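# need the 3D shape of this:
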Amino acid sequence: MASDVPMSPELEQIDGEVQDIFRALQNGFQKMDKIKDSNRQAKQLEDLTAKMKECKRLIKEFDRILKDEESNNPPEVHKQLNDRKQYMIKELNSYVTLRKTYQSSLGNNNKRVELFDMGAGSSEPAAEDNIQMASAMSNQQLMDAGREQMTQTDQAIDRSKMVVMQTIETGTQTASALTQQTEQMKRIDNELDSVHFSLKKASQLVKEIGRQVATDKCIMALLFLIVCGVIAIIVVKIVNPRNKNIRDIPGLAPPAQNFQISNRRLLSVEIFSGL
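Predicted coordinates for the structure are as follows:
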């Protein structure tokens, strides 16, 4: 199929490389019938598989560039380029089918290489990697593919329901935990208010006790001074009993009668001494 579609240089180069691979695949499969040794047939089939992988990569690159240039191309040109891509996909798919036929005839199922795998990190093929087109499938294949797709969709819906249920359960548990924590915070706040009130009362009580202690100290100091004064007066009275400054102090001056008797005795002594 000659290409008469206007292409950019990049698309034209990719298209030429794909066509070269198609010619190489055609020649390679024609040689397969001429090879009698099964080992050589297996080696030839591996080489053809590598070429098909490279062809698949080029078609993906063609599709990527086509999407990037979609806004720059008129709708008619874009449609023609897209048809060209579909042709390359369909052509490659025919060689894939032919490879599977030779592989089955060789009984090489244990060494089968998957051509269109997405790598270890992907579990589902992308839309652009779905090489086998609906136009190349029979009605039974379409029905089987539809049933398989529906089964996968149902399984995905079931998984989504399980995720939603787990999310709801987690949300309920989180809300319950938040409610408990809110109540606990309220109790802690009330306890802090009680502690603050108790500390305030304790501070007032300490101040009152301090004032009472200060008052008691003043009274004790005054009593100490009074006692010291009394002791000093007693000492002075004992040392100098004739001190007139303390004679009239209550409880310290001698009785008046005793004093008069003493004066009389002294007078009598003086009289007798004069005689």
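# can we go C-alpha only for contacts and neighbour counts from here?
Will do.
# at the geometric centre of the chain, which residue sits there?
For the chain, the residue nearest the mean C-alpha position is residue 174 (15.3 Å; CA atoms, centre = their mean).
# for residue 167, see how far away that residue is.
Distance, residue 174 to residue 167, by CA to CA, to the nearest Å: 10 Å.
# likewise residue 256?
Between residue 256 and residue 167 the computed distance is 113 Å (CA to CA).
# could you do residue 175 as well?
According to CA to CA, residue 175 stands 12 Å off from residue 167.
# ok, now residue 173?
10 Å.
# now do residue 211
The gap separating residue 211 from residue 167 is 65 Å, by CA to CA.
# got it, and residue 153?
Distance, residue 153 to residue 167, by CA to CA: 21 Å.
# please provide the structure for the following sequence as well, for comparison with the first:
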Amino acid sequence: MSSELAEIEGQISDIFRALSNGFQKMDKIKDLNRRSRQLEDLTDKMRESKRLIKEFDREIKESQYKFDSETTKLLNEKKQSMIKELNSYVALKKRYASNIDNKRVDLFEGPGDGYAEENVMLASTMTNEQLMGHGNHLMDETDQAIDRATKVVHETIDVGTETAASLKAQTDQMSRIVNELDSIHFSIKKASQLVKEIGRQVATDRCIMALLVLIVIGVIAVIIVKIVNPNNKDIRDIPGLAPPAQSRRLLWHQD
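Here you go, the predicted structure:
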């Protein structure tokens, strides 16, 4: 068997396994809608398996010259076996679909539709008092059914009212949250502006501090000079620092 035929056969086997498991689960599903969806899913798998069987047959015909007669016979028997298994699943699908349709008909017909003729025969054998009693009993059951339906309607209305109130409360809460977020955004914006202003003030203060440091340094320098030269002598009177004679005469003339 070629690799293409083996791959197709593996895919068909996987689908048949899924179909077998799916039909086994059908009896465990009680809800009609879920059973219908399950049956539709199984039907799609059967369509896919039918397509793969056709592809398997086409591959046999195209590769027939590669196989001997015995291999071709075995492949055809395999194809017939797959068709037979698929037909068994188709029959199961029809049976389950018929059961689902019958149950839906029973639900729509109601309890009195199947017993109309029997009720007529019973009414013909009843006395007037029995008929009146039976009619009153039916009216009581109808009133009780109406009361139950009314109760369900009221409960539904109450649930709807509570739901609407809850939605309104949630809407108000969302509005408050949005307002709070807007306030937080505004506060963050103001804080950013304040930080920028503080940064500018810090820069200005740094410049002022630098100037103050320079002034202090100048004052300290003056104080140091005063300490070094307490009598405020002229440089000409300091030994070792007097200018030459010629320069001294110039200074005298200037004096």
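# now what about the TM-score between them?
Here the TM-score for the pair of chains, by TM-score structural alignment, normalised by the length of the second structure, is 0.40; 119 aligned residues with a CA RMSD of 3.5 Å.
# all the helices of the stretch 51-200 of the second structure, in order from the start?
Here the stretch 51-200 of the second structure has its helices, by DSSP state H, counting those that start in this stretch, at 69-109, 116-124, 128-228.
# of all those helices, which one comes closest to residue 41 of the second structure?
Closest to residue 41 of the second structure of those, according to CA to CA: helix 69-109, at 10.8 Å.
# chain center to the closest one: distance?
Here helix 69-109 of the second structure is found 39 Å from its chain centre; the criterion is CA atoms, centre = their mean, to the nearest Å.
# tell me where the first structure has strands.
For the first structure, strands defined by DSSP state E do not occur.
# in it, which spans are helices?
9-32, 38-68, 75-106, 139-239, 256-274 (DSSP state H).
# state the distance from residue 95 of the first structure to residue 23 of the first structure.
On the measure of CA to CA, residue 95 of the first structure and residue 23 of the first structure end up 11 Å apart.
# between those two, who's got more neighbours?
More neighbours surround residue 95 than the other of residue 95 of the first structure and residue 23, with 18 against 10 (other CA atoms under 10 Å).
# which residues touch that one?
Neighbour list for residue 95 of the first structure: 25, 52 [criterion: CA atoms under 8 Å, 6 or more residues apart in numbering].
# what separation do you get for it and residue 224 of the first structure?
Distance of residue 95 of the first structure to residue 224 of the first structure, computed by CA to CA: 124 Å.
# can you check residue 234 of the first structure too?
Taken as CA to CA, the span from residue 234 of the first structure to residue 224 of the first structure is 15 Å.
# neighbour count winner among the two?
Using other CA under 10 Å, the more surrounded residue of residue 234 of the first structure and residue 224 is residue 234, with 15 against 12.
# re earlier: now the helices of the stretch 51-200 of the second structure in JSON lines, with mean neighbour count and distance to residue 7 of the second structure?
Converted to JSON lines, the helices of the stretch 51-200 of the second structure look like this (neighbours: other CA atoms under 10 Å; distance: least, CA to CA, whole Å):
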{"stretch": "helix 69-109", "mean neighbour count": "14", "distance to residue 7 of the second structure": "14"}
{"stretch": "helix 116-124", "mean neighbour count": "11", "distance to residue 7 of the second structure": "60"}
{"stretch": "helix 128-228", "mean neighbour count": "12", "distance to residue 7 of the second structure": "55"}
